[in-house]
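*Asks:* Take this sequence and fold it.
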Amino acid sequence: MRKYGIEVAAGVVPVLLVFLYMLGINVIPFVFLVVIGGAVFYTARGRGKLTAVSSGKKRTEVAASNFTFDQIGGQHRAKQELIEALDFLVKREQIAKLGIRPLKGILLAGPPGTGKTLLAKAAAQYTDSVYLAASGSEFVEMYVGVGAGRIRDLFQEARTKAKKNGKSSAVIFIDEIEVIGGKRDGGQHREYDQTLNQLLTEMDGIHANELPRILLIAATNRKEMLDPALLRPGRFDRHIGVELPDKKGRLHILQIHAKNKPLAEGINLDRIAEQTYQFSGAQLESVMNEAAIYAMRDSAGAITVKHLTSAIDKVMLGEETDRESTAEERKRVALHELGHAIMAELVRPGSVSQVALSPRGGALGYVRHQPQQEQYLYTKSFLNGQIKITLGGAAAEEMFYGERSTGSRGDFEQAVNIVKMLVESGLTEMGIVDASMMTPDKWAEVSNGTLNEQMAETKEMLEKSRAVFEHALDILLREETLDGSEFRELMRQVSAA
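*Replies:* Prediction:
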């Protein structure tokens, strides 16, 4: 009936306007009224710019996804915690007997690329639920009330699609929840506040005795920005950390992404896992993919160690560039990188994975390090050693040229950040202090004092290894790359001579 009503109106209105025009009546005001009425009707129907769901397009759910937790690597603890929370949806009779209130929301917090979206998809598969995904930015609009309307429509759509597909539950995943869930400061951001208020209202409206049940899963890498009202129990009941994988987790991820790729004989993925310290799951997937691309470039039938090493360097620093530097620049860069490498071996023996002179990204050369073991707590001596390693390049330039170059700028930024960590952790002579109360002059005093002290010690240690510089320089300039084991053997031979 609605369809025929629209067709009748579309035919009658033009005829009526022509009739009035022939009678000599000014029809322009009527035309304006018709246009304005049509615009309002168009917006109310959900196809205008003010609509709660952009362009009136329905959100596509991934109800038929076969993505499971077994396909996610490196997040064993997060998976176990999430599965336990999801059992409240799956084992309904058991939780009813124990009087457990089902969870309304689960917050996944962690760095980018660690698999938060994949965990949400696997959660929908595990609970046999309809899965709807959205990003926080989808609910932000310049018009007040639009975001709140989109929140209402999202929850309503989840219920409707769950009933339509015969599901008893629906999983709503909102990525970048901090966009709409940020702390309210009493400012003029009425649109953001209304959107957040509507989200809180919808979560309060999720009841255990209603079908279909709604589970909201949100992801963020900035949990500290979220409003306390959103984080309290009864809304986001579980906060699950999805952190960067450790060595065992990295190995698992590499094995998953290596299943459909031909690896050459003798490839040791455990060694690759060691060299990819602090890599996220997304970066590890990229390493395997880039290694396959390198193999294709070489027309190789399988991925070799060389391809994997190049892929790691590309993910860390970018693609090799064709910059042509002068012979003097190459020598300076080689001495700079050797300074980093020698200092790293003196401070942490066995930590150098590769010394390279080939330019990548914005770097003219680089040293790739690998920790001997995972470490989560740092002492003052450890951090001072890290400062020495970062200053090794500048110290080497001063040793051989009497001055530094602009190539040390990034090293100094890292060193200053380490000093900041020392201060905030109460590991300096000042003791435990509130870093926010320190003045810029005090920060400068502490940084200069610490860095000058560490620079002096770095020069003294490197001066004792001048012979290593002289022997390794020609080899690095000729070969452009030194493997960590080769470099350590060279240092051993020079020391024994």
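*Asks:* drop to CA atoms for contacts and neighbour counts, all remaining ones
*Replies:* Noted.
*Asks:* The nearest residue to Q454 once chain neighbours are set aside and T450: what is the separation?
*Replies:* Nearest non-adjacent residue to Q454, counting by Cα to Cα, 6 or more residues apart in numbering: K388, 6.0 Å away. Counting by Cα to Cα, to the nearest Å, the separation of K388 from T450 is 11 Å.
*Asks:* Return the distance of D441 relative to S447.
*Replies:* 10 Å.
*Asks:* in what helix or strand does the residue nearest to Q454 lie?
*Replies:* Assigned by DSSP states H and E, K388 belongs to helix 380-401.
*Asks:* quick one: contacts of whichever helix or strand comes after that helix?
*Replies:* Per DSSP H and E, the first helix or strand lying C-terminal to helix 380-401 is helix 409-424. The contact list for helix 409-424 (Cα atoms under 8 Å, 6 or more residues apart in numbering) reads 380, 383, 386-387, 390-391, 428, 430-435, 447, 450-451.
*Asks:* One more, please, to line up against the first structure:
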Amino acid sequence: MHRMEIIVGTGVGILAYLQWKGFNILPVLFLLGIVAALFYVGNQHAVGRSFAAMDSRKARQSLIRFEDIGGQDVAKNELCEALEFIKNAAQVREMGIRPLKGVLLTGPPGTGKTLLAKAAAQFTNSSFLAASGSEFVEMYVGVGAQRIRKLFSQARDTARRNKLKSAVIFIDEIDVLGGKRGQSGNNQEHDQTLNELLVQMDGLSLEDEICCLVIAATNRPEALDQALLRPGRFDRQVRVDLPDKKGRLHILHLHTRNKPLAEAVDLEEIAADTFGFSGAHLENVANEAAILALRDGAGQIEMRHLRSAVEKVILGEKLDRTPVAEEKQRVAVHEAGHALVSELTRPGSVATVNVAARNNALGYVRQTQESDIYLYTKDQLLDRIAVALAGAAAEELMLGSRSTGAANDFKQATDVARQIVFAGLSELGVVSADDLPRDLLHQTVRSIIQNAGDKVNALLAGNSDALQRIVGVLQEQDSISGAELRAMMQKIA
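*Replies:* The predicted model follows:
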């Protein structure tokens, strides 16, 4: 670096001296510009030639196995079936089975697609090379295709060097590389790179010295070019979904096995509280709980640390914002309304009620459920609308007016009401979302919300003593657990 600075400084000094002596230095500057441009282009191609994916030896040292991945039993079983042609190549050849050349992993971020690819390499005793789709995207024609060839060549070379008979090539975010051709924004270089990937995959065979399997991952399978998805390329599409309660419990056990847990810790309760969490979220919960325990000077992770970690992952860190007394009262009334109606419509649904500000929320009610729900009835959707409307209704009942804090609640209620209409559960019956007049949709949504609002007003009016008691406790101690809330409601009843 110092040598380059000396050369540049000397060159500038010489040019300045020549200019001072009256020489015309424009031709020299022009030649230097051409040399610099050629050097830059050559350097870009050198990057293509020196492209290297992750070294398989490092990946193998981590020893990622399918047993180390929780909550994806269906995906693991389907992937293991696809890997049999590598593990039992001789038997597959005898049966005349065409080998699977590619497996596409699809699903939300953080669900373990990369871990599944690493486990596949371990399962088949293969070398493992990883790359991202963005690493093949270049503005210079031919560089991306060259990197594709280099990746497949290196996969075989790495397997030979490690005396292995197979290689797993993992391409993350393949939608960047394999997006639909002919779309706006695509160019010749993109098409050429994708074509090279198709050619390389077509060339894979069981007769090769090194058997290669391409595993790709994406969050947007609908964006992929159809040529990638046809049989003979990515033959299998494995859906890697968010884990269910059983899977979340397994993941929590995996991520807390090296952490000191108190005897009273109930991971099953945490698994129930984290519906919709991915594996990455759950790992973050375990890590944040350990950080909170360390911050408190505790020798073990307790339930309060895990509950606080869940809230932190969902809503962010607590803020130092201190509202005035009137505002805190309004927040307490608002959240008490949500919590009370939630418990009245679905007993046992409240996990925590809190009026301490986190991120953009001045207060919140965190709900839980005994089991994961994927289908909703009309009554369940109406109950969700009622809970959303309860905060503003409680403010109006106890304080005589509403506030802007209910804006997001109203949006949520409107979205659920639209879901009722488009699912054919409203008085309109089965309708087409494209053909339904906007005025009729507005009137129907308004009617649904109005009926739910009347129910909420009746529930709050009939349980005003419980509402006032919850508000008072929230103003004193900022938060109430679900168990405390239910005990309080039973005493008042």
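*Asks:* quick one: TM-score?
*Replies:* Put the two chains on top of each other and the TM-score (TM-score structural alignment, normalised by the length of structure 2) is 0.88; 466 aligned residues with a Cα RMSD of 2.5 Å.
*Asks:* how about the helices in the stretch 1-150 of structure 2?
*Replies:* Taking DSSP state H, counting those that start in this stretch as the criterion, the stretch 1-150 of structure 2 carries its helices at 2-20, 26-49, 56-61, 73-87, 89-94, 113-123, 143-161.
*Asks:* how about those in a markdown table, adding mean neighbour count?
*Replies:* Output for the helices of the stretch 1-150 of structure 2, formatted as a markdown table (neighbours: other Cα atoms under 10 Å):
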| stretch | mean neighbour count |
| --- | --- |
| helix 2-20 | 11 |
| helix 26-49 | 12 |
| helix 56-61 | 15 |
| helix 73-87 | 18 |
| helix 89-94 | 13 |
| helix 113-123 | 23 |
| helix 143-161 | 20 |
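*Asks:* Among the ones you listed, which comes closest to K328 of structure 2?
*Replies:* helix 113-123 (43.9 Å; Cα to Cα).
*Asks:* centroid residue for structure 1?
*Replies:* Geometric centre of structure 1, nearest residue: P112, 1.2 Å, by Cα atoms, centre = their mean.
*Asks:* In contact with the closest residue to that one other than its chain neighbours: list those residues for me.
*Replies:* Nearest residue to P112 of structure 1 in three dimensions, chain neighbours excluded: N221, at 6.5 Å (Cα to Cα, 6+ apart). N221 of structure 1 makes contacts with 109-112, 176, as judged by Cα under 8 Å, 6+ apart.
*Asks:* Kindly recompute the last result at 7 Å.
*Replies:* Shown in contact with N221 of structure 1 (Cα atoms under 7 Å, 6 or more residues apart in numbering): 109-112.
*Asks:* quick one: I215 of structure 2 is in a helix?
*Replies:* No. The assignment for I215 of structure 2 is strand, going by DSSP: H, G, I helix; E, B strand; the rest coil, so no helix is present there.
*Asks:* Just give me the match in structure 1 for it.
*Replies:* Under the alignment (TM-score structural alignment), I215 of structure 2 pairs with I217 of structure 1.
*Asks:* E370 of structure 2 now?
*Replies:* So, by TM-score structural alignment, E370 of structure 2 is matched to Q372.
*Asks:* And the residue lying closest to its match once chain neighbours are set aside, how close does it get to D411 of structure 1?
*Replies:* Nearest residue to Q372 of structure 1, sequence neighbours excluded (Cα to Cα, 6+ apart): S351, at 6.4 Å. To D411 of structure 1, S351 of structure 1 is 18 Å away according to Cα to Cα.
*Asks:* For these two, work out which one has more neighbours and name it.
*Replies:* Neighbour count, other Cα atoms under 10 Å: between S351 of structure 1 and D411, S351 has more, with 21 against 18.
*Asks:* quick one: the equivalent of that one over in structure 2 from A290 of structure 2, how far?
*Replies:* Alignment note (TM-score structural alignment): S351 of structure 1 maps to S349 of structure 2. Distance of S349 of structure 2 to A290 of structure 2, computed by Cα to Cα: 26 Å.
*Asks:* Report all helices and strands that the longest helix that structure 1 contains contacts.
*Replies:* The longest helix of structure 1 (DSSP state H) is helix 440-463. Packing partners of helix 440-463 of structure 1 (3 or more Cα pairs under 7 Å, 6 or more residues apart in numbering; DSSP states H and E): helix 380-401.
*Asks:* you'd agree the residue nearest to Q372 of structure 1 is up against A341?
*Replies:* No. Using Cα atoms under 7 Å, S351 of structure 1 makes no contact with A341, being 8.8 Å away.
*Asks:* Contact partners for K378 of structure 2?
*Replies:* K378 of structure 2 neighbours (Cα under 7 Å, 6+ apart): 420, 425.
*Asks:* one more time with 10 Å, if that's ok
*Replies:* 384, 417, 419-421, 423-426 (Cα atoms under 10 Å, 6 or more residues apart in numbering).
*Asks:* wait, what's in contact with the aligned partner of A461 of structure 2 in structure 1?
*Replies:* Following TM-score structural alignment, the counterpart assigned to A461 of structure 2 within structure 1 is E463. Listed by Cα under 10 Å, 6+ apart, the contact set of E463 of structure 1 reads 395-396, 399, 457, 469.
*Asks:* State the pair within the residues you listed that is farthest apart.
*Replies:* Greatest spatial distance in the contacts of E463 of structure 1: E457 and F469, 17.5 Å, computed using Cα to Cα.
*Asks:* Looking only at neighbour counts, state which of the two leads.
*Replies:* Using other Cα under 10 Å as the criterion, E457 of structure 1 and F469 rank with F469 on top: 21 against 14.
*Asks:* compared with structure 2, how much does the host helix or strand of the more buried one deviate?
*Replies:* In the assignment (DSSP H and E), F469 of structure 1 maps to helix 466-479. Compared with structure 2 after fitting, helix 466-479 of structure 1 has a mean deviation of 1.1 Å; criterion: mean Cα distance after the TM-score superposition for structure 1.
*Asks:* so what does that helix touch, helix or strand wise?
*Replies:* Here helix 466-479 of structure 1 touches helix 327-347, strand 352-356, helix 380-401, helix 440-463, strand 481-483, helix 484-496, going by 3 or more Cα pairs under 10 Å, 6 or more residues apart in numbering; DSSP states H and E.
*Asks:* Could you work out which of those reaches nearest to V242 of structure 1?
*Replies:* Judging these by Cα to Cα, what sits closest to V242 of structure 1 is helix 380-401, at 25.7 Å.
*Asks:* Could you pull out the buried residues of the closest one?
*Replies:* 383-397, 399 (16 or more other Cα atoms under 10 Å).
*Asks:* mind checking what M296 of structure 1 lines up with in structure 2?
*Replies:* M296 of structure 1 maps onto L294 in structure 2, by TM-score structural alignment.
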